[in-house]
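Peer 1: this one's sequence-less:
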């Protein structure tokens, strides 16, 4: 690949060297051209920062997309389960039904927030805050609505705090 990658650029030396230098400095692509091998390349100081940033950005996009996919699937599953099991059950009081409905709305909203978290300055922090908020806030509301467990509701404010901190992490 390296040997034949830029043969079409090697017809004119100036164009070949400048294009190959550009591709090498930006993308790290090296060619086997004799003119380029003998040339001392300028390596910008920010090159490692670009690759570190791009690598982190790509990895965080992938991680956030996977977590958002799992969270979205769980939100849809919980919406279906609560619609058929909790909201249609006449023995469950309105307070528990509202808790499950509220949890599902927040679950969907913050799943989208996880999807956009790679745009934050500290994406891993943002994903972690939103994911922990979903687990603590939505999980405790789901548990209260489904099993009528009052004790677990004590975690809800902590999950809400995680949501707030997750949104504030976009400001950093």
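Peer 2: Structure received. Keep in mind it's a predicted model, so treat the numbers as computed, not measured.
Peer 1: C-alpha only now, for contacts and for neighbours.
Peer 2: Will do.
Peer 1: Could you look up the SS state of the residue nearest in space to the middle of the chain?
Peer 2: By Cα atoms, centre = their mean, the chain has its centre lying nearest to residue 64, at 2.3 Å. For residue 64, the assignment made with DSSP: H, G, I helix; E, B strand; the rest coil gives helix.
Peer 1: Any idea how many residues pack against the closest residue in space to it that isn't next to it in sequence?
Peer 2: Of all residues not flanking residue 64 in the chain, residue 115 sits nearest, at 5.6 Å (Cα to Cα, 6 or more residues apart in numbering). Residue neighbour count, defined by other Cα atoms under 10 Å, stands at 21 for residue 115.
Peer 1: ok, structure two:
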């Protein structure tokens, strides 16, 4: 996927996180149980945090198209989809079969962070 498309996806993912957060706070507050609402809020939090991280990675990719950063970006996209997506579905009363999907998404988020660390380890030391 070209960096431009990845950046557009990252921005849309962030916008979606804000919209889903507002929907949860205003549209679902009186419908969902407190536990389900807490699950929704967890999904929104992880969704938004990783969307912001994805934007940062995309901006770095504009100047350095390092393979590890692409791995991080794709892992974060998959992690957002599987982790937050499964939590959204579960909060809305979806089938419990989505429960095992959540940790897979969590592992992808961790892979994204570790890919950033692997990228950083290969950067030259500053001249300070």
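Peer 2: Done, it's in. Since this is a predicted model, take the numbers as computed values, not measurements.
Peer 1: ok, back up a step: does the residue nearest to residue 64 of structure 1 touch residue 62 like I think?
Peer 2: No - checked against Cα atoms under 8 Å, the pair residue 115 of structure 1 and residue 62 is beyond contact range at 9.6 Å.
Peer 1: burial of the equivalent of residue 33 of structure 2 over in structure 1, as a residue count?
Peer 2: Using TM-score structural alignment, the partner of residue 33 of structure 2 in structure 1 is residue 93. Residues within reach of residue 93 of structure 1, counting by other Cα under 10 Å, total 13.
Peer 1: which one in structure 1 is aligned with residue 113 of structure 2?
Peer 2: Here residue 113 of structure 2 is matched to residue 167 in structure 1, going by TM-score structural alignment.
Peer 1: Quick one: neighbours of its match, just the number.
Peer 2: For residue 167 of structure 1, using other Cα under 10 Å, the count is 18.
Peer 1: Spatially nearest residue to it, not counting backbone neighbours?
Peer 2: In space, residue 167 of structure 1 is closest to residue 126, 7.7 Å off (Cα to Cα, 6+ apart).
Peer 1: Contacts only, for the one you found.
Peer 2: Residue 126 of structure 1 makes contacts with 114, 117, 120, 166-167, 169-170, as judged by Cα atoms under 8 Å, 6 or more residues apart in numbering.
Peer 1: Residue 88 of structure 1 versus that one, what's the distance?
Peer 2: Separation of residue 126 of structure 1 from residue 88 of structure 1 (Cα to Cα, to the nearest Å) stands at 36 Å.
Peer 1: Could you do residue 150 of structure 1 as well?
Peer 2: 21 Å.
Peer 1: Same check on residue 67 of structure 1?
Peer 2: Taking Cα to Cα, one finds residue 67 of structure 1 at 30 Å from residue 88 of structure 1.
Peer 1: Name the residue in these two with the higher neighbour count.
Peer 2: Neighbour totals were compared for residue 67 of structure 1 and residue 88, and residue 67 leads with 18 against 11 (other Cα under 10 Å).
Peer 1: what residue of structure 2 matches up with the more buried one?
Peer 2: Match for residue 67 of structure 1 (TM-score structural alignment): residue 9.
Peer 1: Which of the helices or strands spans that match?
Peer 2: helix 3-22 (DSSP states H and E).
Peer 1: By how much does stretch 70-77 of structure 1 deviate from structure 2 on average?
Peer 2: Superposed on structure 2, stretch 70-77 of structure 1 shows a mean distance of 1.2 Å to its aligned residues (mean Cα distance after the TM-score superposition for structure 1).
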